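Peer 1: Sharing a model prediction with you, sequence too.
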Amino acid sequence: MIWPFSPDIVVQRLFVRLKFRSSPSSPPRPWGPVVGAVASGLLLSAAFPKFDGFPLAWIALVPLLGVLPQASPAGAFRLGFLAGLVHFTTSLYWIVHVVQHYGGLPLPVALSALGLLCAYLALYPAVFSWLARHWLDRPSGWAWGLAPAWVCLEWIRAHLLTGFPWNLLGYSQGPFLTLIQMADMTGVYGVSWLLVQTNVAVALLLRTSKVRPLLIASLCIAISLGYGSWRLQQVDSPPHAGDGFRVGLVQGNIDQSVKWDPAYQKKTLDTYERLSRGLVRQDRPDLVVWPETAAPFFYQIEAGPTARLHQIVENLGTPLLVGIPGIVRTDGTAKLQNQALLLEPSRGLTGRYSKRHLVPFGEYVPLKKVLFFVEKLVAAAGDFQPGGGPAALLLGRHVLGVLICYEAIFPELAREEVRNGATMLVNITNDAWFDHSSAPYQHKEMARWRAVEFRVPMVRCANTGISAVFAPSGKTVASLPLGRRGTVSALVYPARTPTLYARLGDLFAWICVLTTAASAIYGALRKRTRK
């Protein structure tokens, strides 16, 4: 007797239904393609924090790919655009709160800002869908061309117009530690490739009953998991005695609305000093870290607060890495800089890093002559000046590579720091702008990947959270939750050997770019030959 709901029966019935719907003789359902596109957009968003449904990323594109045969190439572009619009709107919704609450913009203007950004980002899945529709009659093009095309488009998004690599598909798998170990060779793009390859294989199985693409995708997953298990054992092996370095994080949880109020300046420094004293007394760290712009004054410009900051370091008797705004002169004009200072007892200032990748419309206005009407969303109004390059900070026999705010989502910046000698990465940030939305969780998960890619500890100190320390395997060693004032410390072990990704960078992504270009040229020549 066969169980009526056995997997074989279910798959056979599903094949019959899908083939019937996509056959030329069956009338198309007008809302079917739209539902498929919307479903993919929602599934993509659900794979990221704070929804945390990361297994959904393995099938998120299947509904979209499944409805593309019913559409023309132009229709496929529109469906991909719709899927992208739904995805980015539901995962970047927090931008409305930022520009309305802290930028002081009316709600319609804030919604328009979100809409424009999401419309731009939606162009990338739209192009992906357009390519998928053009390659519909080439199963090999689908099986081997679509995953590289997705990675190619992600790489372009990460670099075009200063780049915005927020929530690249591979980032959804941060909790899947065994899988993401491959990032020390391919970066996040390798995991994105694997996810899309699996989605395409499932879609092909449902559309054509071809099992081979899914078997190949399964083999790739098995190889990745095998490599990940091996690397986890290596990276998590007990380090040499004496190599440990204890770092302490101070999460002040200062409300953004009062952070730059002069009346709260002394209170803010009092808060950080009190927390730091308790941290040093209890855990005796080798380094204390305060978050981005934790000190709400201009270093060496405001003499009183500057002197007090140095006195705090002397009283602690422990080196301090602190985020603080600074002033530099460029062509005789004073410019703001977002800086991190390394201060040591009895030595004073021993290292300085200035943020290099500024936030568009936050720390500067791109195309200022055209967009002269755009107001910046920073508390200290004015154009920020980017730093000149990596500035690894020497602390004893350890070297700190600093990333400020969303610099942590750009692996090329972390790579420059590591190649410049950094044995650990420190990300100081102020995520108070985002309140309790999903943005702090997304930001924290992306920072985790820098530890895996370069096999260095990643120390992340945030004003309101989420502060965390990641081991070179990506494991969370210590953390402080969002919206809590407190301290935490952890013993970290600096880098041992450089990774393949540190040596070669985005070679895998470049291979995907070249593969996509070759596939597009081959498809165009094939179409021309047929004509």
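Peer 2: Arrived safely. Please read these numbers as outputs of a predicted model, since none were measured by experiment. Residues are numbered from 1 along each chain as shown.
Peer 1: can we go C-alpha only for contacts and neighbour counts from here?
Peer 2: Will do.
Peer 1: tell me the contacts of the nearest residue to residue 220 once chain neighbours are set aside?
Peer 2: Excluding the flanking residues, the one nearest residue 220 by C-alpha to C-alpha, 6 or more residues apart in numbering is residue 194, at 7.5 Å. Contact analysis of residue 194 by C-alpha atoms under 8 Å, 6 or more residues apart in numbering lists 147, 217, 220-221.
Peer 1: mind checking how far stretch 106-126 is from the chain centre?
Peer 2: How far stretch 106-126 lies from its chain's middle: 19 Å, per C-alpha atoms, centre = their mean, to the nearest Å.
Peer 1: If you could redo that for stretch 85-93, that was the one I meant.
Peer 2: Taking C-alpha atoms, centre = their mean, one finds the center of stretch 85-93 at 15 Å from the center of the full chain.
Peer 1: and if you look at stretch 250-259?
Peer 2: Centroid separation for stretch 250-259 versus its chain: 23 Å, with C-alpha atoms, centre = their mean.
Peer 1: likewise stretch 415-422?
Peer 2: Averaging C-alpha positions (C-alpha atoms, centre = their mean) puts stretch 415-422 19 Å from its chain's average.
Peer 1: got it, and stretch 38-49?
Peer 2: 16 Å.
Peer 1: So what touches that stretch?
Peer 2: 51-57, 60-64, 82-88, 90-91, 167, 169, 171-172, 438, 441-442.
Peer 1: Below is structure B, check it against A:
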Amino acid sequence: MMTKPLLARLILSLLLGAIAVFSYSPFDIWPLAYVSFTGLLLLTKQKSAKQTALIAFIWGFGYFLAGIHWVYVSINQYGDLSIPVAIIILSLLVAYLALYPMLFAVLLRLFNKVCPAYSLKQFIILAPLIWQITEYIRSTLLNGFAWLQFGYSQLESPLAGLFPILGINGVNLLFTICCGLLAYLVQQFIQRRLHLSKYKLHIYGASCTILVIFAASFWFKHINWTQLDYTRQTNITLIQGNIPQSLRWSSKQLNKTLQTYAELTQEHIKDSDIIIWPEAAITDFEYNQQPYLKALDLYARQHDTAIALGIVDLVKNEYDYQIYNALIVLGGLTPYQYPTKNRYIKHHLVPFGEYIPLQQLLSPIAKALNIPMSSMSAGPAIQEPLTMKGFKFVTVICYEVILSNLLWQNFTSDTDFLLTVSNDAWFGNSIGPWQHLQMARTRALEFGRTLLRSTNNGITTVISPKGSITKQLPQFQTAALSVTLNPNTGLTPYARWGNYPYYLILTIFIIIIFLRQKHLK
């Protein structure tokens, strides 16, 4: 039987998980992330392992329900499923994701003998380490779902200065350490140990550590790790076609879509060196559109302009075929001839959206969702950059922009710009596209490069190497965004070393945990 104190803790944990959504875009109230995760740390001390697991699960359910409720729009409006079925599918997804905070709490409890509960060592070393492990599993298992990592909530906080040094994983780690210090301070206050000198020392140390982390991060935020190259300049136009998701894959809509993008391109081609269309702007197989693509290529070369466009590529062989989500470049030095080499093929596919995990078991769900192109194949992890008018673009498509390590594998010192194309129309007028944009902004900050983001119906933006939005189109409008840009040179520490410093910190944490020494309290 559930007691009133336990019920109160469950309600509180649900609320603490849910309020974290306001720390992400478009709200950006970043201190709430500390309230949410610190609350989780403090609530997981229960008399039984079952209570610990239940409270952490409820916290995770509130966290992910509030954070990704916009998936309902895709399921209900564009999957053509009834409201009850859409709610059930969303609930199952949220419940699955909530298992990871539950796993975190259970593992934290299992290691009580190594790091006693509510000790300083547990809060600032063991808890951050286990959280990173469970987040890694969440980001990789069944191709992973790395959405809503707490580090992204800190894009507007002082910790943002650490993105060019440690990347998203390092900021996640520092964030959890700060929360651990806050939890320790709260716990000491609750236990009324302030009058004991040994605890005063710990309290002063914890407080000073938080201040030092924030002060150092704030100082790093003002360092210019990369510099503009004023000797090179280009005019780039991003096209936002604003094709309704309900019509995009209709054969009746295809000609109108081609006409829309052609007209927008024609309006800006005289003043643009490079024009970029969004993901799958042409909703047809590339080999079916050869006359259109060759005419567009000739038009681009006549105006000395490069055009990058999203398209679906079907490659047949003797026994099978593969479907790829591709971005190809027209208007090169030589006429377009299928298949061109100057293309990017999406590597990291989205489960159910682009491929079906555990296909024999889960294919009925995919059929029920009625998602077009849900049997795609992945391109290689490492690909040559797209080259347009002498500039090199490290490119990712849609969801891939949240995968920092994928960009790092393809990034080189002579990379000029970062480029991502997307179609967030699946999520309607929800907070989903804003969260997606927040993660794209983080990539620009990590690598110290301008990031260009072309989307179907928003949010189309140009993001500075500091992670700020320099230009942006309104959502749900057919429009084009033109900008004159200089590339950046130089490397941020993260662009140079990637996650190696982060791995080093984790290794040190593991060594500290298992050293036979007196427990910190």
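Peer 2: Cool, the structure landed. As the structure is a computational prediction, the values presented were derived from the model and not from experiment.
Peer 1: Drop the TM-score for these two in here.
Peer 2: Once superposed, the chains reach a TM-score of 0.87 (TM-score structural alignment, normalised by the length of the second structure), with 493 aligned residues with a C-alpha RMSD of 2.7 Å.
Peer 1: can you tell me which of the contacts of residue 194 of the first structure lies nearest to residue 384 of the first structure?
Peer 2: residue 147 (38.3 Å; C-alpha to C-alpha).
Peer 1: Quick one: neighbours of the counterpart of residue 286 of the first structure in the second structure, just the number.
Peer 2: Per TM-score structural alignment, the equivalent position to residue 286 of the first structure in the second structure is residue 273. Close neighbours of residue 273 of the second structure, defined as other C-alpha atoms under 10 Å, add up to 21.
Peer 1: Next up, the contacts around the residue lying closest to residue 273 of the second structure once chain neighbours are set aside.
Peer 2: Nearest residue to residue 273 of the second structure, sequence neighbours excluded (C-alpha to C-alpha, 6+ apart): residue 305, at 4.7 Å. Applying C-alpha under 8 Å, 6+ apart to residue 305 of the second structure gives the contacts 269, 272-275, 331, 389.
Peer 1: residues of stretch 257-271 of the first structure that come out buried?
Peer 2: Across stretch 257-271 of the first structure, burial judged by 16 or more other C-alpha atoms under 10 Å covers 259-260, 265, 268-269, 271.
Peer 1: and if you look at stretch 221-233 of the second structure?
Peer 2: Under the neighbour-count criterion of 16+ other C-alpha under 10 Å, stretch 221-233 of the second structure has 221, 225-226, 228 buried.
Peer 1: Stretch 12-24 of the first structure too?
Peer 2: For stretch 12-24 of the first structure, the neighbour count (16+ other C-alpha under 10 Å) marks 15, 19, 21-22 as buried.
Peer 1: for stretch 405-418 of the second structure, same thing?
Peer 2: Residues 405-408, 410-411, 415-418 are the ones in stretch 405-418 of the second structure that count as buried (16+ other C-alpha under 10 Å).
Peer 1: And what about the counterpart of residue 261 of the second structure in the first structure, helix, strand or coil?
Peer 2: Counting by TM-score structural alignment, residue 261 of the second structure lines up with residue 272 in the first structure. Using DSSP: H, G, I helix; E, B strand; the rest coil, the secondary structure recorded for residue 272 of the first structure is helix.
Peer 1: Tell me how far the spatially closest residue to residue 272 of the first structure that is not a sequence neighbour lies from residue 266 of the first structure.
Peer 2: Closest residue to residue 272 of the first structure apart from its sequence neighbours, by C-alpha to C-alpha, 6+ apart: residue 252 at 6.1 Å. The gap separating residue 252 of the first structure from residue 266 of the first structure is 13 Å, by C-alpha to C-alpha, to the nearest Å.
Peer 1: ok, now residue 379 of the first structure?
Peer 2: Distance of residue 379 of the first structure to residue 266 of the first structure, given as C-alpha to C-alpha: 18 Å.
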